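Trainee: I need the structure of the sequence given here:
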Amino acid sequence: MSRILRIVSLVLLVSTVCRTGYAQGDRVVQRIYLVGDAGELKDGHHPVCDWLKGHVDWNDTGNVLVYLGDNVYPHGMPPEGARGVDEAREIIDYQLSVVAGKKARAFFVPGNHDWKQGKPGGWQQVKNEQNYIDSVGLANVDFLPKDGCPGPVAVEVGEKVVLVAMDSEWWLQEEGERPGLESGCECKDPKAITNALRDIISSYPDRLILVAMHHPLYTHGEHGGYYTIKQHIFPLTDIKPGLWIPLPLIGSIYPIARGYSGMCRTWRIPGIRTCVRRWSP
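Mentor: Predicted coordinates:
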C-alpha cells in the first residue's frame, strides 16, 4: 500500500509542477504522469491506473503517461506458453487500458523486475514484454528503448518537452546478459551512451528534457544504501511494524550486505557508480 501511495503522490506532484511551470500562459500545454512499480494487480485492479482513468482526460493530447519500469512483477514477461504468461499479460493489459482507444500517448520503460531481477534470461524477458505491447497494436503506445538496448531514445512529446527513454538496468546486467558490441543497438557501450545523451541535450537547448528510466541517479533511500537508525537497531519493524525488538549490530548486517553486494540493485554497486560518474557535470 505504501508503494501505491507514493505512486499517487508522484502523479499529483508531476501534475502540480507542470501547472506551475506554465502558470503564466493561457493554458497548460503539457502534463506528464510518471508511474513506477505498477506491475502488480490487487483483486484484478490497480488503484493508480483506476485513479488515472477517473481523473485524467486521455483524449487530451497534452497528457502523456510514462510507466517507469517494474511493469510486470515478479520476474517480467515469460515466453509464450510458459507458466505465468497469462497473468503477466493481464497486468500489462490493465496498464494499457488507461490510454486504449484514446488520443494521448503512453510509454513503457523497463526496470529490474522486467529484466528478471538480473537473473539469466532477463534480456529475453524484456523483449517478451516489448513484443507483447507491440502486438496489442495501440498506435499511441510505445516501449522504449527497444530490444534491451540502453538508449537514449529521444521523443518529442510536445512543443516544450522532450522525453528521453533509457534503460538503467542495462548498466547492471552481466556481459552476455545484455546487448553489447555485437548487437544492433545504436549505443553499445557506456561511452557511446554518454555521448548520445549529450548530443540530445545540445540538440534541444530551449526545451525541458525529461530523462525517463527506472533507477534514479541519486537516492538517499534504501536503494542508495541509506538506512535509518531505527532500521539498524529495530530491523524487524520493516517486516512487522510492532516488532520493536532491539538487534544492534545484527540489524546492520542486512543494510551493509544490501548496499555492497548488489543483491537488491542499489546505487552503490559498480555498474551504477560508473553510470553516475559518466553523467555527472
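
Trainee: C-alpha from now on. contacts and neighbour counts both.
Mentor: Noted.

Trainee: helices or strands next to the longest helix along the chain in the packing?
Mentor: In the chain, with assignment by DSSP state H, the single longest helix is helix 2-21. On a contact count with 3 or more CA pairs under 8 Å, 6 or more residues apart in numbering; DSSP states H and E, helix 2-21 meets strand 31-35, helix 47-55.

Trainee: one more pass at 6 Å, please.
Mentor: strand 31-35 (3 or more CA pairs under 6 Å, 6 or more residues apart in numbering; DSSP states H and E).

Trainee: the strand it packs on versus helix 47-55: what angle between them?
Mentor: 160 degrees (axes from the mean of the first three to the mean of the last three CA atoms, to 10 degrees).

Trainee: give the buried residues for strand 31-35.
Mentor: Neighbour counts over strand 31-35 (16 or more other CA atoms under 10 Å) mark 31, 32, 33, 34, 35 as buried.

Trainee: not counting sequence-adjacent ones, nearest residue to the third one?
Mentor: In space, residue 33 comes closest to residue 65 once its chain neighbours are excluded; the distance is 4.9 Å by CA to CA, 6 or more residues apart in numbering.

Trainee: please generate a structure for the following sequence too, so the two can be compared:
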Amino acid sequence: MYLLKANKIRCAFLASAAVIIQVLCLLQSTYAQQADSIRSRVILIGDAGEMDMQQDGVIGHAARQVLTGKTTVFYLGDNIYPRGMGLPGSKEEQETKDIIKSQYTPFRKLAAPVYFIPGNHDWDKSGPLGLAKIQRQDSFLKEQGDSLLSMIPANGCPGPVEIQLSKDLVVIAFDSEWWVYPYAKETAAGTCDCNTKEETIEKFKILLEKNKHKMIVLASHHPFQSYGSHGGYFSLKDHIFPLTALNKNLYVPLPVLGSLYPLLRTTFVNPEDKAHPLYTGMINRIDSVFAGFPNLIHVAGHDHGLQFIKNDQVQVVSGSGAKHSYVRKGKHALYASTLPGYVIIDQLKNNYVRFTYYAQTDGKFEQVFTFVKEFIPGF
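Mentor: This is a model prediction of the structure:
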C-alpha cells in the first residue's frame, strides 16, 4: 500500500513537472517569436543623472530588455545633476564621473550602444560654466575609448546628428539646450558643422531629404509638447507648497502666496519653459522643416514623468529616470504618469513602430501603456 501511494505521488509530481516544462517552453518560444519580429529596439531614459533607488530600479529593469544586436540606448539629457560634469580638480569631479558611469555601464556590459543627449542641467543648470561642463562630459566619454559610447551632439555643438539604426529607422539628435542657453556658447573654429541657428535648420533639411523614406526619431532634451510644469501646467502642491520647487523637502504651506509661483512662472518665463520666446522659436523653426512629414516621432525628457501625446505629431516624454514631478493627462495625452520608468520603441518587420512604457507600480516594474504607429511609405 505504501509503495502504491508513493508511486502515485511520484507520477503526479512528474506530470506537474512536465506541465511546468511545457509552459516554460511555450513562454520561451513566444518570447523568441516576439523578439524575432523586432528589427530594432530603442530604449529611452531621461533625467537619470542622480544615483538613487529610482535610478537604480529604472536602469536595472531597462537593461533586462536588451535584445542582443538590436538594442540602442539613448539618455535624453540631464545626465548629471545638479550642475553637470565636475571640471578637473573640482570637489564634485569624481562623484559626477560615477553618476554617468552608473548609467552606461549596465548597457555596455550587454554590448548595447549608449548615447547621451545634453540637457540643461548638463549645461551647468543653464549657468555660465555650461559650455565648459558639456565639453568635459563629452571628453570624459571619449576617454573611455569606446566607439559605441558617446555624447550626441559632441563638443557643445548644436547638431543635428544622425544615428542610423536600421535600413528604415534613423535617430536625428540635436542639443535643444544650445537653442535656449543664455550665456556664451561659441566653440573653437572648425569644431562644429553648424554654428548658427540658420546653419542648423539647413542641416535639418538636408537630413530630412536624405532620410525621407524612413521612420525618423527626433531626439532632444526639451519636448515640443508636454503637460508638465515646463509645458505650463502646475499641481495643487505648487500652489500650496511652492518652496518644494527649490527643495523637495520644503513643505511649508503658503496657500495664497504660493499661487504666485505658477503665476510668476508663466508671466516672467524661464527659457527652460515652453512659453519662453527662445523655446517656442526653436519649436516653430524645427517644426517648419518637418511639416507634413508623417513618419516622425519626437522623443524628449525634461519634465519628470512619462507621457505619450498624439495629435498631428507624436511626442514621447521619458523623463522619470531619477526624478518625478507633476504631469497631467491633457487633451492629447493618451498616457501620463509621474511613476519611475522608461520607454521602449520597437521597429517591427513591417516598419511600424511599437511604443511600450514601463513604470514602477507597487514596488515592481510593469508594462503600463502600448501604442503602435503605422509607417506611411511613399513620402
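
Trainee: need the TM-score between these chains.
Mentor: Remark: TM-score between the superposed chains equals 0.80 [TM-score structural alignment, normalised by the length of structure 1]; 254 aligned residues with a CA RMSD of 2.9 Å.

Trainee: got TSV for the buried residues of strand 31-35 of structure 1, with distance to residue 241 of structure 1 too?
Mentor: Formatted as TSV, the buried residues of strand 31-35 of structure 1 follow (distance: CA to CA, whole Å):
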residue	distance to residue 241 of structure 1
31	37
32	35
33	31
34	29
35	27
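
Trainee: can you tell me which of these is nearest residue 160 of structure 1?
Mentor: residue 31 (10.8 Å; CA to CA).

Trainee: quick one, strands of structure 1?
Mentor: Using DSSP state E, the strands of structure 1 run over residues 31-35, 63-67, 105-108, 141-143, 153-156, 161-165, 208-212.

Trainee: so which of those is the most packed in?
Mentor: strand 105-108 (a mean of 24; mean count of other CA atoms under 10 Å).

Trainee: check which helices and strands that strand sits against.
Mentor: strand 63-67, strand 141-143.

Trainee: the last one maps to which residues in structure 2?
Mentor: This means strand 141-143 of structure 1. Taken onto structure 2 by TM-score structural alignment, strand 141-143 of structure 1 occupies residues 149-151 there.

Trainee: with structure 1 superposed, average distance for that stretch?
Mentor: With mean CA distance after the TM-score superposition for structure 1, stretch 149-151 of structure 2 departs from structure 1 by a mean of 1.3 Å once superposed.

Trainee: show residues contacting that stretch.
Mentor: Applying CA atoms under 6 Å, 6 or more residues apart in numbering, the set of residues contacting stretch 149-151 of structure 2 from outside is 114, 115, 116, 117, 138, 141.

Trainee: gap between the closest residue to residue 289 of structure 2 other than its chain neighbours and residue 288 of structure 2?
Mentor: Leaving aside its sequence neighbours, residue 289 of structure 2 sits nearest to residue 205 (CA to CA, 6+ apart; 6.2 Å). For residue 205 of structure 2, the distance to residue 288 of structure 2 equals 10 Å [CA to CA, to the nearest Å].

Trainee: now do the buried residues in the strand or helix carrying residue 32 of structure 2.
Mentor: Per DSSP states H and E: residue 32 of structure 2 is located in helix 2-36. Under the neighbour-count criterion of 16+ other CA under 10 Å, helix 2-36 of structure 2 has residue 35 buried.

Trainee: more crowded one of residue 205 and residue 288 of structure 2?
Mentor: Comparing residue 205 of structure 2 with residue 288 by other CA atoms under 10 Å, the one with more neighbours is residue 205, at 16 against 12.

Trainee: closest to residue 20 of structure 1 out of the helices and strands packed on strand 105-108 of structure 1?
Mentor: That would be strand 63-67 among these, by CA to CA, at 15.3 Å.

Trainee: which part of structure 2 lines up with the closest one?
Mentor: The aligned range for strand 63-67 of structure 1 is 71-75, by TM-score structural alignment.

Trainee: once aligned to structure 1, how far is the matching stretch on average?
Mentor: Looks like 0.6 Å for stretch 71-75 of structure 2 (mean CA distance after the TM-score superposition for structure 1).

Trainee: chain center to that stretch, what's the gap?
Mentor: Mean-position distance between stretch 71-75 of structure 2 and its chain equals 9 Å (CA atoms, centre = their mean, to the nearest Å).

Trainee: do the same with stretch 13-26 of structure 2
Mentor: 40 Å.

Trainee: and residue 247 of structure 1, which of the strands of structure 1 is closest to it?
Mentor: Of the strands of structure 1, nearest to residue 247 of structure 1 by CA to CA is strand 31-35, at 35.7 Å.

Trainee: do you know how far the residue nearest to residue 33 of structure 1 is from residue 223 of structure 1?
Mentor: Distance from residue 65 of structure 1 to residue 223 of structure 1, by CA to CA: 25 Å.

Trainee: circling back to that earlier point, which among the contacts of stretch 149-151 of structure 2 gets closest to residue 22 of structure 2?
Mentor: residue 114 (36.9 Å).

Trainee: which residue in structure 1 aligns with that closest one?
Mentor: Using TM-score structural alignment, residue 114 of structure 2 lines up with residue 106 in structure 1.

Trainee: ok, now how distant is residue 26 of structure 2 from residue 64 of structure 2?
Mentor: Taken as CA to CA, the span from residue 26 of structure 2 to residue 64 of structure 2 is 20 Å.

Trainee: again, but for residue 232 of structure 2
Mentor: 35 Å.

Trainee: out of those two, which sits in the more crowded spot?
Mentor: residue 232 (16 against 11).

Trainee: the more buried one pairs with which position in structure 1?
Mentor: Residue 232 of structure 2 maps onto residue 225 in structure 1, by TM-score structural alignment.

Trainee: hang on, its match packs against residue 260?
Mentor: No - applying CA atoms under 6 Å, one finds residue 225 of structure 1 not in contact with residue 260, separated by 8.1 Å.

Trainee: what's the counterpart of residue 84 of structure 1 in structure 2?
Mentor: Aligning on TM-score structural alignment places residue 84 of structure 1 opposite residue 92 in structure 2.

Trainee: now do the buried residues in stretch 70-90 of structure 2.
Mentor: 70-87.

Trainee: nearest residue to residue 247 of structure 1 other than its sequence neighbours?
Mentor: residue 233 (5.2 Å).

Trainee: revised request: answer the last question for residue 273 of structure 1.
Mentor: residue 267 (6.5 Å).

Trainee: now do the same for that neighbour: its match in structure 2.
Mentor: So, by TM-score structural alignment, residue 267 of structure 1 is matched to residue 274.
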